[in-house]
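A.B. asks: Following is a predicted model, sequence given first.
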Amino acid sequence: MKKLIPLAAATALLLTACGNGNYAATQIPAKETPPTTSTTPAAPRPCADGQSALASYAPDAETPAPGGAMPAGSWMAKIKERGRLIAGVSADSFNLGYRDPITGKIQGFDIDMIQAVAKGIFPDADTNPNRVELRVISSPARIPSLRDTKNPVDIVARNMTINCDRWNDIAFSAEYYRSGQKTLVQSDNPAKSTADLSGQTVCAPAGSTSLTNLKEKNPKVKAVTADTDTGCLVMFQQGKAQGISGDDTVLAGDVAQDPYAKVLPERFSDEPYGLGISLTHPEFVKFVNVVLQQMKDDGRWKTSYDKWFALALGKAPVPPVAVYGRVPVHG
């Protein structure tokens, strides 16, 4: 079936524009849908060092309360002295981190996590947009942006899966969302699962676990890449790819932008999201973990989920349970 590129594709192209943006709240009305599964972590495969990939650094007596004074010499104190939190984010992942084509502001579930961290350091972050610098990065740039020796970001919130290999290069917060990989195809594609896509071209973002999982699930798929989620969507809409494989959160946004697409029901991975932080700032990781736990406990996590995901993914699941016990190798 030859299809016209819908208006949503043009909008999606606008979302790929680079630049900085500030958080802005918008309201997407949600309707009641069947509940999703719980995101309580399953027992993960241990890393080579014997630690769980999901294990982060546990807050301790020296970890300050959000909104309070930041300990001298801590990375939080340096951020406060600078006057803003610098975050690496997406501007093209609909409902996760995307640029509103009308207001120009970057918003979404991941951006809510960043805003909460910023408010924990700057109590006026809700009213002062200059407290957060949102630096738009691609999927392959997530880890390098944290390890940059000249102009690094403080934190990355870009639907990044926690795994053992990445712990060698960066640190992660406790899990803040449990996603899973699925595959999107044209609405008239008879495929029922990824196994049915042998010989077909399927796009996944470069440098992502989605690309690795796709190749492992069906080595006969012709895997192609793009630097961004929207890049895959554009390839799909131009007929250069017959499918897109990625996190269900991202694919839900793609379907919202393309009426000719559908998501196959098969889910073939667990993708636990963590906020990426430099290994050299374990005290910042612990502080972020306190912020995330407060969000889960006081209802802000559910409020954010309901705003961005409930319409497409159903009723809010139980927030992911934090796993601690990792010993910092720096600091």
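C.D. replies: Structure received.
A.B. asks: alpha carbons only for contacts and neighbour counts from here, please
C.D. replies: Fine.
A.B. asks: Secondary structure element holding Ala87?
C.D. replies: strand 85-89 (DSSP states H and E).
A.B. asks: What are the contacting residues of that strand?
C.D. replies: For strand 85-89, the surrounding residues in contact (CA atoms under 8 Å, 6 or more residues apart in numbering) are 79, 97, 110-111, 114, 118, 131-137, 142, 145, 153-158.
A.B. asks: In the protein, what residue spans correspond to helices?
C.D. replies: Here the chain has its helices, by DSSP state H, at 7-15, 75-82, 109-121, 142-147, 164-167, 209-217, 229-237, 248-257, 282-298, 300-308, 310-313.
A.B. asks: In CSV, list these along with distance to Thr183 and mean neighbour count.
C.D. replies: As requested, the helices of the chain are exported to CSV (distance: least, CA to CA, whole Å; neighbours: other CA atoms under 10 Å):
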stretch, distance to Thr183, mean neighbour count
helix 7-15, 18, 17
helix 75-82, 39, 16
helix 109-121, 21, 24
helix 142-147, 23, 21
helix 164-167, 24, 15
helix 209-217, 9, 18
helix 229-237, 12, 23
helix 248-257, 8, 21
helix 282-298, 29, 21
helix 300-308, 20, 21
helix 310-313, 15, 19
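A.B. asks: Please tabulate these in TSV, including the columns distance to Val263.
C.D. replies: Below are the helices of the chain laid out as TSV (distance: least, CA to CA, whole Å):
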stretch	distance to Val263
helix 7-15	17
helix 75-82	41
helix 109-121	21
helix 142-147	26
helix 164-167	28
helix 209-217	15
helix 229-237	13
helix 248-257	7
helix 282-298	29
helix 300-308	18
helix 310-313	11
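A.B. asks: Could you point out which of those sits nearest Ser56?
C.D. replies: helix 282-298 (7.9 Å; CA to CA).
A.B. asks: rewinding a little: please identify which of the helices of the chain is closest to Asp92.
C.D. replies: helix 7-15 (4.9 Å).
A.B. asks: quick one: the closest one to helix 248-257, angle?
C.D. replies: 120 degrees (axes from the mean of the first three to the mean of the last three CA atoms, to 10 degrees).
A.B. asks: which strands and helices sit next to helix 7-15?
C.D. replies: strand 97-99, helix 229-237, helix 248-257 (3 or more CA pairs under 8 Å, 6 or more residues apart in numbering; DSSP states H and E).
A.B. asks: one more structure, for comparison:
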Amino acid sequence: MRRLVPALALLACVACAPVPSGAPPIGDVSAVVPRPVDATELTGPLPSAVPNTPSAVPDPACAANPTASRRPTGPPPAPDAMPAGSTMATIRDKGRVVVGVDQNAYLMGFRDPVSGELEGFDIDMAREIAKALFGDPTRIQFRVVSSEQRIPALRQGDVDIVVRTMTINCDRWAQVDFSTVYYQADQRVLVPISSSAAGIDALGGKRVCASKGSSSLANIAAHPAKPIPVSVPYWSDCLVLLQQGQVDAISTDNPILAGLVAQDPFTRIVGEPFAAEPYGMAFPQGHEDFVRFVNAVLERLRADGTWASIHRRWLGAPPAPPTPSYRD
């Protein structure tokens, strides 16, 4: 207390000191709430998801069943029996599989703050692919990518596969290949618990946040209620904007929203699903053997209970795994 009294006296003297000439009145000083880097309120049409290149022309036949993938030729071969010259043999020769993942989507793909390790549903699914290739789930190199970076990373050869809450659709099929559906998500809305909004229909003219390059952002922009899309690089940025009152809601897939609620109990998910979001693992085009191999691995994970076990660990009681659909 004896040490505190002089300090309080000093503060009192400072408070009583005259205000320098030209200084703004104390009541006029206000804090500026920072925004995440690259947060953008979108007032015009979104850029096309399909580049104007001959190799990225949407396939009209895709509309019949966008989730149909390449049929496995049989059970996946053993790690030491990959066909010579196959994509799988090439990956084995590297000694690791390079996987594009998220580190900002709690429960799906996130970095544990204590261990520093990547964890989540998508991370465990990626490790199963490494295990099928090498017999060792640790023979994997994770490369963190944003939603917007997923397709460029594949097309530029920076990764062998992307396992990152990536919705299968025909625009994306024009640029990359997909596995069968490994998780069936649906798009909903997250609001503060104090909000009266009951779903996307109540958010006309309101700012709704989603990750840049995500199908969620496109669905917000196309909704008849005409919400104002706000794009950010990562889902954690959306949560920051919501907590600071700079957006009115977040809208994306239910497992991502569940992770945000787990981080902030003063939020809640509202409304019925308004868009289906089937997740697939994505590949560079021209590696059909690897697509068929991964689909065979997914068949096994569904059948032997591994998929259900991973779901239970991260997302709770599992539903039936998604039924695969094949085009050939």
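C.D. replies: Nice, I can see it. Note that this is a predicted model, so its numbers are computed, not measured.
A.B. asks: Please state their TM-score.
C.D. replies: Overlay of the two chains. TM-score (TM-score structural alignment, normalised by the length of the second structure): 0.80; 271 aligned residues with a CA RMSD of 1.7 Å.
A.B. asks: Nearest to Val323 of the first structure among the helices of the first structure would be which one?
C.D. replies: That would be helix 282-298 among the helices of the first structure, by CA to CA, at 10.1 Å.
A.B. asks: quick one: the closest one to the second structure mean distance?
C.D. replies: Superposing on the second structure and averaging over aligned pairs (mean CA distance after the TM-score superposition for the first structure), helix 282-298 of the first structure comes out at 0.4 Å.
A.B. asks: Provide the aligned range in the second structure for that helix.
C.D. replies: On the basis of TM-score structural alignment, helix 282-298 of the first structure is assigned to residues 288-304 in the second structure.
A.B. asks: For Ser269 of the first structure, which of the helices of the first structure is the nearest?
C.D. replies: Here helix 209-217 is closest among these (CA to CA), at 7.6 Å.
A.B. asks: count of neighbours near the aligned partner of Ala174 of the second structure in the first structure?
C.D. replies: Aligned by TM-score structural alignment, Ala174 of the second structure pairs with Asn168 of the first structure. Neighbour count for Asn168 of the first structure, taken as other CA atoms under 10 Å: 9.
A.B. asks: Flag every buried residue along stretch 65-78 of the second structure.
C.D. replies: 66-72, 76 (16 or more other CA atoms under 10 Å).
A.B. asks: Quick check: Trp308 of the first structure touching Gly108?
C.D. replies: Yes - Trp308 of the first structure lies in contact with Gly108 (CA atoms under 8 Å); the separation is 6.5 Å.
A.B. asks: if I look at the two, which residues touch both of them?
C.D. replies: 95-96.
A.B. asks: can you tell me which of the helices of the first structure comes nearest to Cys203 of the first structure?
C.D. replies: Between these, helix 229-237 lies closest to Cys203 of the first structure; by CA to CA that is 5.6 Å.
A.B. asks: and the alignment partner in the first structure of Glu119 of the second structure, how far is that from Val136 of the first structure?
C.D. replies: Mapped onto the first structure by TM-score structural alignment, Glu119 of the second structure lines up with Gln107. Using CA to CA, to the nearest Å, one obtains 12 Å as the distance from Gln107 of the first structure to Val136 of the first structure.
A.B. asks: looking at it, Gly135 of the second structure is touching Ala81, isn't it?
C.D. replies: No - if you go by CA under 8 Å, Gly135 of the second structure and Ala81 don't touch, sitting 11.3 Å apart.
A.B. asks: Looking at the two, which one has more neighbours?
C.D. replies: Neighbour count, other CA under 10 Å: between Gly135 of the second structure and Ala81, Gly135 has more, with 14 against 11.
A.B. asks: Could you list which residues are in contact with the aligned residue in the first structure for that one?
C.D. replies: Aligned against the first structure by TM-score structural alignment, Gly135 of the second structure finds its counterpart in Pro123. Residues in contact with Pro123 of the first structure, defined by CA under 8 Å, 6+ apart, are Gly67.
A.B. asks: about what we covered before: just curious, which of the buried residues of stretch 65-78 of the second structure is nearest to His223 of the second structure?
C.D. replies: Closest to His223 of the second structure, out of all of the buried residues of stretch 65-78 of the second structure and judged by CA to CA, is Pro66, at 20.8 Å.
A.B. asks: how many neighbours does the residue opposite Val98 of the second structure in the first structure once aligned have?
C.D. replies: Aligned counterpart of Val98 of the second structure in the first structure: Ile86 (TM-score structural alignment). Look at Ile86 of the first structure: counted by other CA under 10 Å, it has 21 neighbours.
A.B. asks: about what we covered before: tell me which of Gln107 and Val136 of the first structure has more neighbours.
C.D. replies: Comparing Gln107 of the first structure with Val136 by neighbour count (other CA under 10 Å), the higher total belongs to Gln107, at 28 against 25.
A.B. asks: my guess is the more buried one contacts Ser93, does it?
C.D. replies: No - between Gln107 of the first structure and Ser93 there is no contact under CA under 8 Å: 9.7 Å.
A.B. asks: Can you name the residues that contact Pro318 of the second structure?
C.D. replies: 308-309, 311-312.
A.B. asks: can you tell me which of those residues lies nearest to Leu260 of the second structure?
C.D. replies: Closest to Leu260 of the second structure, out of all of these and judged by CA to CA, is His311, at 17.3 Å.
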